[in-house]
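> Sharing a model that was predicted from the sequence below.
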Amino acid sequence: MTTGICTGRVAVVTGAGRGLGRAHALALAAEGAKVVVNDLGVGLDGTGGAPGPARQVVDEIRARGGEAVGHGGDVATPEGAASLIATALQTFGRLDTLVNNAGFLRDRMLVNLDEDDWDAVMRVHLKGHFLPLKHACAHWRAEAEAGRTPEARVINTSSGAGLLGSVGQGNYAAAKAGIVALTLVAAAETSRYGVQVNAIAPAARTRMTEQTFADAMAAPEGGFDAMAPENVSPLVVWLGSAASAGVTGRVFEAEGGRITVMEGWRPGPSADKGARWTPAEAGEATLKLLAEAEVPQPVYGAR
């Protein structure tokens, strides 16, 4: 059942040709948003590229009576990110919501991880969030300074790997952790311009997860498919709408029918000598503090 919660809004979704991005684009359009569908059409490891996936999603939205336009630029480049925002403004005359979702995997254990694989994953995830965010917020700042303060929304895509770590995914986990920090900074810096910035850590069946979680993520023969990417999209739609007023700088885990507000680093047990510690004193105090502290959540894939 749709409610039209995004009627009149214009949304940009990166990596929207497949998986979670496709589900978000379709859900936003179903709720009345006009959508810019960005996708390079690359393979799981980021190689190759074709316009087909983005075009197919645009066609799906239009077939359902919605409005959409495709964008095939690389959002991890200044030119691609700028043209993404320009496409929304030139096609639909405004921009209200940015969903940063694009990414790919190059998983290796740390000692086998090549520098190129590190750089490529950091580039698409972290830089691919930063540049669209930068250009969108520059537009919204200009609008606010012109007396047209927007109800702007940004939804970034982190991961449980970025919150807890994940064995074999040092590059991906580091990038996704960086996205959380970027979200917090952006939320603090842009609130004066009418911008709200949040992040999600989704768990769903996509090309990026189907091999890692093949058994757990098999689609059921009947009943509720808890791992369908469409389960994550309602939260994204709400966060991307004006109805989420006042919600910013937050991280949400979304999986199946569950939504969790994730609570990050905050001070735990502490000791203050009031003077410089010796190494032995520092060690003794630290062991006492650790005994009082909560046990960390395990890293995904750790034994």
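Yep, it's here. Numbering: from 1, shown residues only.
> all contacts plus neighbour counts: C-alpha atoms, from now on.
Will do.
> Helices along the stretch 1-150 of the chain, start to end?
19-30, 52-63, 78-92, 115-122, 128-145 (DSSP state H, counting those that start in this stretch).
> Ala302 is nearest to which of those?
Of all the helices of the stretch 1-150 of the chain, it is helix 115-122 that lies closest to Ala302, at 20.8 Å by CA to CA.
> elements contacting that closest one?
helix 170-190 (3 or more CA pairs under 8 Å, 6 or more residues apart in numbering; DSSP states H and E).
> Flag every buried residue along the helix it packs on.
By 16 or more other CA atoms under 10 Å, the buried positions in helix 170-190 come out as 170-180, 182-184, 186-187, 190.
> and if you look at stretch 243-259?
So stretch 243-259, judged by 16+ other CA under 10 Å, has buried residues 245, 248-256.
> Stretch 293-303 now?
So stretch 293-303, judged by 16+ other CA under 10 Å, has zero buried residues.
> wait, which of the helices of the stretch 1-150 of the chain is closest to Met208?
Met208 lies closest to helix 19-30 among these, at 8.8 Å (CA to CA).
> counting contacts, what elements does the closest one pack onto?
Against helix 19-30 (3+ CA pairs under 8 Å, 6+ apart) you get strand 10-13, strand 34-38, helix 52-63, helix 233-239.
> Tell me who's in contact with Gly160.
Going by CA atoms under 8 Å, 6 or more residues apart in numbering, Gly160 touches 201-203, 253.
> Sorry, wrong one. I was asking about Glu263.
So Glu263 contacts Val251 (CA under 8 Å, 6+ apart).
> put this beside the first:
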Amino acid sequence: MPSDLLCAGRVVAVTGAGRGLGRAHALAFAAAGAKVVVNDLGVRRDGRGPHHPATGGPAHDVAEAIRARGGEAVAHTGDVATDEGAAAVVRTALDAFGRLDTLVNNAGFLRDRMLVNLGEDDWDAVIRVHLKGHFLPLRHAAAHWRAETKAGRVPDARIVNTTSGAGLLGSVGQGSYSAAKAGVVALTLVAAAELAGYGVQVNAVAPAARTRMTEAAFADAMAAPPAGAFDAMAPENVAPLVVWLGSAGSTGVTGRVFEAEGGRITVMHGWRRGPGEDTGARRTPAQAGATVRRLLAEAEPALPVYGAR
């Protein structure tokens, strides 16, 4: 790879990289000069179904596609929502390429239900893959980078997490997914603060794109455009931002959340204090209610939940 590419010399691990957004990220990092660990468990949209632990499946397909284009990649088919699987992602990068510079947490699946119909097992499965599946790879990568720092080799490391508009605003029929993705935002903010001393920057991206996870729920909005037209919902539109955030070029950018859709990138402001009032004394319930009414009249209206009528 030419040495002037944005990620030349960097080693990047992408979870859930066998299809959709993760695949686009892995291919884009390789095109930018990175060596890539392609993780994917090879399951269906709902997290069930076939798993290809040895030589087959989407992780191997993407790794082979990268190698066919002249890049370097290895496949990893472990479950990143387990401690061993998450540790093995980091170990695979170190064994194959001798280092790890960037972790992109992207693995996930959906089991959509309205709250009154959402079973405990489905809740647990979605929280597990999205939230625990972010935490465990992050923890193992951070432990490696902390050890490097203590050995006098401070890294220039990056973590890019994947949240969602559902996590920022909520989404009807996606209570578990929305809760998990909101948790990813909080995890991102904490990790950015805690890991800064180890040379690690942590950001999150809320993408909108046509993938297996979105095409069934938003079939009309996610439809492919006519031939030759700009495909605003292509996963490849999100990948450039993720590649930049995962590169050394993003120095100084950490603890941020970005929306990415089509040609648009938006910096999300998140929760900020709005109007407030301090009486210096305890209120009665009626007084508290009156205060809330006054403050809400001064506040910006809340953005609607996706799918709300």
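That came through, no problem. Computed from a predicted structure; not experimentally measured.
> Look up how far Lys273 of the first structure lies from the equivalent of Trp123 of the second structure over in the first structure.
Aligned counterpart of Trp123 of the second structure in the first structure: Trp118 (TM-score structural alignment). With distances taken as CA to CA, to the nearest Å, Trp118 of the first structure is found 41 Å from Lys273 of the first structure.
> who has more neighbours, these two?
Using other CA atoms under 10 Å, the more surrounded residue of Trp118 of the first structure and Lys273 is Trp118, with 21 against 9.
> for the more buried one, what are its contacts?
So Trp118 of the first structure contacts 106, 171 (CA under 8 Å, 6+ apart).
> Could you find the closest non-adjacent residue to Pro51 of the first structure?
Nearest non-adjacent residue to Pro51 of the first structure, counting by CA to CA, 6 or more residues apart in numbering: Gly41, 5.8 Å away.
> burial measure for the one you found, as a count.
Using other CA under 10 Å: Gly41 of the first structure sits among 21 other residues.
> again, but for Gly222 of the first structure
Count around Gly222 of the first structure with other CA under 10 Å applied: 6.
> which SSE is it in?
Gly222 of the first structure belongs to no helix or strand when assigned by DSSP states H and E.
> Surely Met227 of the first structure and Glu255 touch.
Yes. Under the criterion of CA atoms under 8 Å, Met227 of the first structure makes contact with Glu255 at 6.9 Å.
> Verify the stated contact: Val237 of the first structure with Leu26.
No. Between Val237 of the first structure and Leu26 no contact is recorded; they are 10.0 Å apart, counting by CA under 8 Å.
> so what corresponds to Thr77 of the second structure in the first structure?
So, by TM-score structural alignment, Thr77 of the second structure is matched to Gly72.
> got the contact list for that match?
By CA under 8 Å, 6+ apart, the neighbours of Gly72 of the first structure are 38-40, 51, 54.
> separation between it and Val13 of the first structure?
In terms of CA to CA, Gly72 of the first structure sits 12 Å off from Val13 of the first structure.
> what touches both of those two?
When contacts are counted by CA under 8 Å, 6+ apart, Gly72 of the first structure and Val13 have Asn38 as shared neighbours.
> Overlap of the contact sets of Met227 and Glu255 of the first structure?
Contacts common to Met227 of the first structure and Glu255, judged by CA under 8 Å, 6+ apart, are 203-204.
> thinking again about what came up before, pick the most deeply packed of the helices of the stretch 1-150 of the first structure.
Ranked by mean neighbour count, those are led by helix 19-30 with a mean of 26 (mean count of other CA atoms under 10 Å).
> how about it, aligned to which bit of the second structure?
Using TM-score structural alignment, helix 19-30 of the first structure pairs with 20-31 in the second structure.
> Report the mean deviation for that stretch after fitting onto the first structure.
Once the two models are superposed, stretch 20-31 of the second structure sits on average 0.2 Å from its counterpart in the first structure (mean CA distance after the TM-score superposition for the first structure).
> What are the contacting residues of that stretch?
Under CA under 8 Å, 6+ apart, the answer for stretch 20-31 of the second structure is 7, 12, 14-17, 35-36, 38, 62, 66, 71-72, 106-107, 209-212, 235-236, 238-240, 242-243.
> Pull the distance from that stretch to the chain's centre.
Centroid separation between stretch 20-31 of the second structure and its chain, computed with CA atoms, centre = their mean, to the nearest Å, is 13 Å.
> Stretch 152-161 of the first structure now?
With CA atoms, centre = their mean, you get 3 Å for stretch 152-161 of the first structure.
> what's the answer for stretch 240-257 of the second structure, then?
On CA atoms, centre = their mean, the centre of stretch 240-257 of the second structure falls 13 Å from the chain's centre.
> Which stretch of the first structure lines up against that stretch?
Counting by TM-score structural alignment, stretch 240-257 of the second structure lines up with residues 234-251 of the first structure.
> got it, and stretch 206-217 of the second structure?
Using TM-score structural alignment, stretch 206-217 of the second structure lines up with residues 201-212 of the first structure.
> Now do the matching stretch: distance from first to last residue.
Termini of stretch 201-212 of the first structure sit 16 Å apart (CA to CA).
> Same question for that stretch: list its buried residues.
For stretch 201-212 of the first structure, the neighbour count (16+ other CA under 10 Å) marks 201-206, 208 as buried.
> Quickly note the distance from Asp83 of the second structure to Gly199 of the second structure.
Look at Asp83 of the second structure and Gly199 of the second structure: by CA to CA, they are 23 Å apart.
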